[in-house]
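S.K.: what shape does this take:
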Amino acid sequence: MKRRTLLGAVLSASVLLTAMPAMAQDSLAVIKSAGKIRVALEFGRPPWGFKDKDLKPTGSDYETAVLLAKDLGVSLEIVEVTGPNRVPFLISNKADVVISTFSITPERQKVIDFSVPYASAVQYVAAPKGMNLKEQKDLANKRVGVTRGTTGDTVLSKLEIPGLEIVRFDDESTNMTALVSGQVDIVVQEPATIARVAEQNPGRQIEQKFTIAEFDVGVGLRKGDKALEDAVNGWVKANLANGKLNEIYKKFQGVDLPAKITADK
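M.R.: Coordinates of the predicted model:
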C-alpha cells in the first residue's frame, strides 16, 4: 500500500510539474513559432465583422486582425465566435486573442485582460418612428431585443425599470430580424446596423431613438499573458499614431475615431 501511495504521489507531482509550464506559456513565443495568430472574431456584426456578397470576410475588426497578423509577421487564422462564447474560447485556448467589438468592462476584466483601446462603439435604442422613446425610463413595460452577452445586454440588465422585458438573441442578425418581423418593436443595436436594416426595410420606419451605451473596444487577452499583452499594446499605440487604425475605422464606420482613443498615442 505504501508503495502504491508513494507511486501515486510521484505521478501526481509529475502531472503538476508538466502542467505548470503550459499554464505559464508565452503565447507570443508560441505564435511566432507556429507562424500564425488565431483571432476570435464574429461575422454577424456589420460593420465590425461580416461577410460580403461573395461570402468573403470583411469589416473593421477583420481588417484590424489582418493588420495585426501582418505586423507580427505571421499568418492569420480566424476563429469564428458569437458574442456569448468570446470569453470561453479565449480562456480555453481556442484562440490567442479576441478582436470582436469587445468592450472593456469591469465584469470581463475579472476573468480576462484587454489591450489599450483601439476603437470605440456606441449602442442605440432603435424602434419604429411612431414610438415615443427619448430616455431610459420610456422603456417601462416594453419588450426590448438585444444580443446576448453584449454590453447592451449588460446595460439593459442593470436597469431598474418597471415592466421592462429583455428578449435575448444569439447574434445581431437574429436580433434585427426580430425587429423587422415585429417579434419585438425595440432593440439595442449599433448605429451602422440600424441604418442598414432601416434602409432595407423602409416600411418599418426604423430609427435611432437615444444612446444607451458608449464604450471603449480592446483586444481580449488571457490573464497573465504579459509578453503578448505588451506586444499588442505597442502595436495598438503605433497604429493609432500612424493613422492606420483610424483609416480602417473610418472606412467601415463612416467617422473618425473619437479623440479620447487617439489622444496621446
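S.K.: could you use CA atoms for every contact and neighbour count after this?
M.R.: OK.
S.K.: so where do the helices sit in the chain?
M.R.: Per DSSP state H, the chain carries helices over the ranges 2-23, 27-34, 60-72, 86-91, 106-109, 151-158, 172-181, 191-200, 226-241, 244-253, 259-262.
S.K.: now the longest one: how far from the chain's centre is it?
M.R.: The gap between the average C-alpha position of helix 2-23 and the chain average comes to 39 Å, counting by CA atoms, centre = their mean, to the nearest Å.
S.K.: now swap in the second one and tell me
M.R.: Between the centre of helix 27-34 and the centre of its host chain there is 23 Å, according to CA atoms, centre = their mean.
S.K.: please apply the same query to the third one.
M.R.: Counting by CA atoms, centre = their mean, helix 60-72 is centred 15 Å from the centre of its parent chain.
S.K.: and the angle from it to helix 27-34?
M.R.: Angle between the axes of helix 60-72 and helix 27-34 is 70 degrees (criterion: axes from the mean of the first three to the mean of the last three CA atoms, to 10 degrees).
S.K.: could you do the first one as well?
M.R.: Taking the same axes, to 10 degrees, one finds that helix 2-23 is oriented at 80 degrees with respect to helix 27-34.
S.K.: show me what counts as buried in helix 2-23.
M.R.: Counting neighbours by 16 or more other CA atoms under 10 Å, one finds that helix 2-23 has no buried residues.
S.K.: helices or strands up against it?
M.R.: The helices and strands touching helix 2-23, judged by 3 or more CA pairs under 8 Å, 6 or more residues apart in numbering; DSSP states H and E, number zero.
S.K.: quick revisit: looking at the helices of the chain, which is closest to G145?
M.R.: helix 172-181 (6.0 Å; CA to CA).
S.K.: quick check, K51 in contact with T58.
M.R.: Yes - under the criterion of CA atoms under 8 Å, K51 makes contact with T58 at 5.7 Å.
S.K.: so the two - more neighbours on which side?
M.R.: A side-by-side neighbour count of K51 and T58, using other CA atoms under 10 Å, places T58 first with 19 against 16.
S.K.: for that one, give its distance to A65.
M.R.: Distance, T58 to A65, using CA to CA, to the nearest Å: 10 Å.
S.K.: nearest residue to F89 in space, please, no chain neighbours.
M.R.: A95 (6.1 Å; CA to CA, 6 or more residues apart in numbering).
S.K.: neighbours of that neighbour, how many?
M.R.: A95 has 24 neighbouring residues, counting by other CA under 10 Å.
S.K.: distance check, it against V125.
M.R.: Going from A95 to V125 by CA to CA gives 32 Å.
S.K.: kindly report the same for K94.
M.R.: Taking CA to CA, one finds K94 at 33 Å from V125.
S.K.: same question for S181.
M.R.: Counting by CA to CA, the gap from S181 to V125 is 17 Å.
S.K.: let's see this one next to it:
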Amino acid sequence: MKFTHTFKQLGLGVALAALCTASYANGLDKIKSEGTLRVAIAMGVPMFSYANAQMQPEGSDVATAQLLAKDLGVKLQMVEITNAARVPTIQTNKADIEVASLSITPERAKVIDFSIPYASLQTIVAAPKALKIKDYADLKGVRIGVTRATVNDADITKNASFANIRRYEDDATLVTSAVSGQVQAISSQWPNVVEINKKLTKTPYETKFVEHEFMLGIAMQKDTPKLKAWINEWIQTNLKNGKLNAIYKKYHGNDLSPKVLNPAS
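M.R.: Next up, the predicted model:
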C-alpha cells in the first residue's frame, strides 16, 4: 500500500526517474569496478567523429574519449549514435558518458548533466576570398546556403532575410551546393568548409565572420556528482597541460577557443 501510495503521490514518471537516479548515483565507482567506460560518439560529424579510410572511428571526439578512458584506467567501449540520439542515449543509460560535440544548453541541462567545456563549435559565414563580406549587411543579394532547420538557418533568416537564402536538407548537400557553384557563400561550421576546400583548391572558402560560438560539454546522467567532479578535474588538467588543445588542433587545424582555454578571462 505504501509503495502504491508513493507512486500516486509522485506520479509514475517522477517515481521511475527517482529509481533510475538511485541506480546510477555512483557512476564513477560502477565504471571502475566494471573496468569499462561506455562512451557515446555521434558519428558522421567532420573532424569531430567520422570513419577513416580503414572504416575505423577517428576525430577529435574519438581521441578525447580514448584519452579519457586511458587516464581513468579502464577499457573504452564506443557506442556509435546519430546526432538525434545524443540526449536520449544518456537519459536511457545506453552509455555512461557522451563525447559527441553536444552544445551545453539550458534545455538539455534540465534532463542531463554537462561537464565544463572541453571544446567549442562556431557557426560561421564562409565564402571565397574574392567575395567581400564583413557582416550580415554584406549578404544582401548573395546566394547563401544553409542546412534546413539548424541554428544557421534560423540565424540567417533572422539577420539576413534580404539575402538569397537557399536551404538544403543536410550538410552533405550543402557542401555539394558550394562546390558546384549553386551558392556563393554558406552559413555553417568550419568542418564543412574543410570538406568544401578539399575540392575547391583554387578558390577555397574562408571564414568571413563568426555568428555564434557554442560551448561543448561531456554529457552524463543527472545526479552523478562523483563522476562529474572527476571529469571536470580531468578536463581542467588536460586543458592546462595542452593535451586537449593538441587533439583539437590535430583534427581541426587551429587551437581551441580562448573561451575554452581561459574561461575566467
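S.K.: let me see the TM-score of these two.
M.R.: The TM-score (TM-score structural alignment, normalised by the length of structure 1) is 0.77; 256 aligned residues with a CA RMSD of 3.5 Å.
S.K.: still on that earlier bit, S181 and V125 of structure 1: who's more crowded?
M.R.: V125 (27 against 10).
S.K.: surely that one touches L179?
M.R.: No - counting by CA under 8 Å, V125 of structure 1 stays clear of L179, with 11.7 Å between them.
S.K.: hey, what's in contact with both of the two?
M.R.: Residues touching both V125 of structure 1 and L179 by CA atoms under 8 Å, 6 or more residues apart in numbering: I186, V187.
S.K.: quick one, what contacts I166 of structure 1?
M.R.: R143, V144, G145, V146, L156, S157.
S.K.: out of the residues you listed, which two sit at the greatest distance?
M.R.: R143 and S157 (12.7 Å).
S.K.: so which of those two has more stuff around it?
M.R.: R143 (17 against 13).
S.K.: quick one: the residue nearest to the spatial centre of structure 2 and Y136 of structure 2, what's the gap?
M.R.: For structure 2, S101 is the residue whose C-alpha lies nearest the centre (CA atoms, centre = their mean; 1.5 Å). Distance, S101 of structure 2 to Y136 of structure 2, by CA to CA: 26 Å.
S.K.: might you report the residue contacts of the nearest residue to P57 of structure 2 once chain neighbours are set aside?
M.R.: Distances taken as CA to CA, 6+ apart place A51 nearest to P57 of structure 2, at 4.7 Å, with adjacent residues excluded. Applying CA under 8 Å, 6+ apart, we find A51 of structure 2 in contact with M43, G44, P57, E58.
S.K.: go again using 10 Å as the cut-off
M.R.: Residues near A51 of structure 2 by CA atoms under 10 Å, 6 or more residues apart in numbering: M43, G44, V45, P57, E58, G59.
S.K.: closest to Q77 of structure 2 out of the residues you listed?
M.R.: P57 (12.0 Å).
S.K.: which residues are common contacts for K51 and T58 of structure 1?
M.R.: Joint contacts of K51 of structure 1 and T58 (CA under 10 Å, 6+ apart) are F43.
S.K.: wait, doesn't P46 of structure 2 sit right on G59?
M.R.: Yes - using CA atoms under 10 Å, P46 of structure 2 is in contact with G59, at 7.7 Å.
S.K.: mutual contacts of these two, please.
M.R.: With CA under 10 Å, 6+ apart, P46 of structure 2 and G59 have common neighbours Y251, H252.
S.K.: just give me the neighbour total for the nearest residue to M215 of structure 2 once chain neighbours are set aside.
M.R.: Sequence neighbours aside, S120 is the residue nearest to M215 of structure 2 in space, at 4.5 Å (criterion: CA to CA, 6+ apart). For S120 of structure 2, the neighbour count with other CA under 10 Å is 20.
S.K.: so what corresponds to S120 of structure 2 in structure 1?
M.R.: In structure 1, the residue matched to S120 of structure 2 (TM-score structural alignment) is S120.
S.K.: for its match, give me its contacts.
M.R.: 101-104, 214-218, 249, 257-258, 260-261 are the contacts of S120 of structure 1 under CA under 10 Å, 6+ apart.
S.K.: now do A100 of structure 2
M.R.: Shown in contact with A100 of structure 2 (CA under 10 Å, 6+ apart): 39-43, 45, 48-49, 60-62, 65, 80-83, 86, 216-219.
S.K.: try Y251 of structure 2
M.R.: By CA under 10 Å, 6+ apart, the residues touching Y251 of structure 2 are P46, M47, F48, S49, E58, G59, S60, D61, A63, P191.
S.K.: again, only using 7 Å
M.R.: M47, G59, S60 (CA atoms under 7 Å, 6 or more residues apart in numbering).
S.K.: go on, V111 of structure 1?
M.R.: No contacts exist for V111 of structure 1 under CA under 7 Å, 6+ apart.
S.K.: now do S188 of structure 2
M.R.: S188 of structure 2 neighbours (CA under 7 Å, 6+ apart): T123, I124, V125, V146, N152.
S.K.: which of these remain contacts when I look at structure 1?
M.R.: With both residues aligned by TM-score structural alignment, their matches' CA atoms under 7 Å as the criterion, the subset of the contacts of S188 of structure 2 whose aligned partners also touch in structure 1 is T123, I124, V125.
S.K.: quick one: which of those residues is nearest to A69 of structure 2?
M.R.: Taking CA to CA as the measure, A69 of structure 2 lies nearest T123 of these, at 29.7 Å.
S.K.: just checking, the closest one touches F209?
M.R.: No - using CA atoms under 7 Å as the test, T123 of structure 2 is too far from F209 to be in contact (9.0 Å).
S.K.: more neighbours, the two?
M.R.: When neighbours are counted by other CA under 10 Å, T123 of structure 2 and F209 differ, and T123 comes out ahead with 19 against 15.
S.K.: what's the spacing between that one and T224 of structure 2?
M.R.: Between T123 of structure 2 and T224 of structure 2 the distance is 31 Å, computed by CA to CA.
S.K.: so who does K226 of structure 2 touch?
M.R.: L28.
S.K.: separation between it and C20 of structure 2?
M.R.: For K226 of structure 2, the distance to C20 of structure 2 (CA to CA) stands at 16 Å.
S.K.: ok, now how distant is I144 of structure 2 from T203 of structure 2?
M.R.: Distance, I144 of structure 2 to T203 of structure 2, using CA to CA: 16 Å.
S.K.: overlap between the contacts of Y251 of structure 2 and structure 1?
M.R.: Where structure 1 agrees (both residues aligned by TM-score structural alignment, their matches' CA under 7 Å), these reduce to M47, G59, S60.
S.K.: redo those residues as a markdown table? Include neighbour count.
M.R.: Output for the kept ones among the contacts of Y251 of structure 2, formatted as a markdown table (neighbours: other CA atoms under 10 Å):
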| residue | neighbour count |
| --- | --- |
| M47 | 21 |
| G59 | 22 |
| S60 | 26 |
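S.K.: done for today, thanks.
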